[in-house]
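> sequence first, then the predicted structure:
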Amino acid sequence: MSAQQSQGIQTLLEAEKEAAKIVQQARQYRVQKLKDARSEASKEIDEYKKAKEDEFKAFEASHAGTTSNAQNAVDKETESSLKAITDSYTKNKDNVVKKLLDRVVLVEPELHRNLRAQS
């Protein structure tokens, strides 16, 4: 019987070793799957980030033209207003200077309204 018992014990030890190998392989498989899942998630995050950056750049480019067009319109309007003011200045400066000189030089003396004629 002792041979049968030792053979039974030997079989149990071999089964235990085989079970330990299977458990170790399962742990390694689980660790590898976690690494693969992290790697895949990282790739998805990078792809999503790149897609959003491209979308933002497209949005920015489409609206940058609008800002440029608005700036050009404002510049043209300012330039035309400035030209109109300059033309008006050039046209009327002689008349204004003449009126100012007439007011300063041609003074007609008169009595103040509060001064009463004394009788």
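Perfect, I can see it now. Numbering: from 1, shown residues only.
> C-alpha only now, for contacts and for neighbours.
Will do.
> what sits against the spatially most central residue of the chain?
Closest to where the C-alpha atoms of the chain average out (C-alpha atoms, centre = their mean) is residue 60, at 7.9 Å. By C-alpha atoms under 8 Å, 6 or more residues apart in numbering, residue 60 lies in contact with nothing.
> ok, now how distant is it from residue 54?
Shown here: residue 60 relative to residue 54, a distance of 10 Å by C-alpha to C-alpha, to the nearest Å.
> try residue 105
Counting by C-alpha to C-alpha, the gap from residue 105 to residue 54 is 73 Å.
> included below, for side-by-side comparison, is a second structure:
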Amino acid sequence: MSAQNSAGIQTLLDAEREASKIVQKAREYRTKRVKAARDEARKEIEEYRARKEAEFKKFEAEHTQGNKAAEEEANKEAEARISEIRTAGKKNQDKVVQDLLKAVFEVKPVAPSRE
């Protein structure tokens, strides 16, 4: 009977070792699947990010063109006004200088009035 018990115990130990190996393989498989799922999720996130970045750059390019055109138009208008002011200044420069000199050299005192 003791040989039979010993054989039974040996069979149980072998079964336990086999079950332990199966459990270990299942853990390894699960770990690999988790890593694979994580890598796949990262890849999807990067693809999504790249797609959205491209959409944003396209949107930005489309809307920046309008701003650049408006900015160029405003710069042209400003340059035209500055040119007009310079031309008017050069045209009336002599008269302005003469008026200033006249005001300085031809003093006309005025008595203060009581209010």
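Structure received. Being a predicted model, the structure only gives us computed values, none of them experimental.
> looking at residue 105 and residue 54 of structure 1 now, which is surrounded by more residues?
A count of neighbours by other C-alpha atoms under 10 Å puts residue 54 above the other of residue 105 of structure 1 and residue 54, at 12 against 9.
> gap between that one and residue 41 of structure 1?
20 Å.
> now do residue 66 of structure 1
Residue 66 of structure 1 is 38 Å from residue 41 of structure 1, by C-alpha to C-alpha.
> what's the answer for residue 83 of structure 1, then?
Applying C-alpha to C-alpha to residue 83 of structure 1 and residue 41 of structure 1 gives a distance of 62 Å.
> what's the answer for residue 17 of structure 1, then?
Per C-alpha to C-alpha, residue 17 of structure 1 is found 36 Å from residue 41 of structure 1.
> and what of residue 4 of structure 1?
55 Å.
> who has more neighbours, these two?
residue 41 (12 against 9).
> which element is that one on?
helix 2-105 (DSSP states H and E).
> buried sites along stretch 7-19 of structure 2?
Using 16 or more other C-alpha atoms under 10 Å as the test for burial, stretch 7-19 of structure 2 gives no buried residues.
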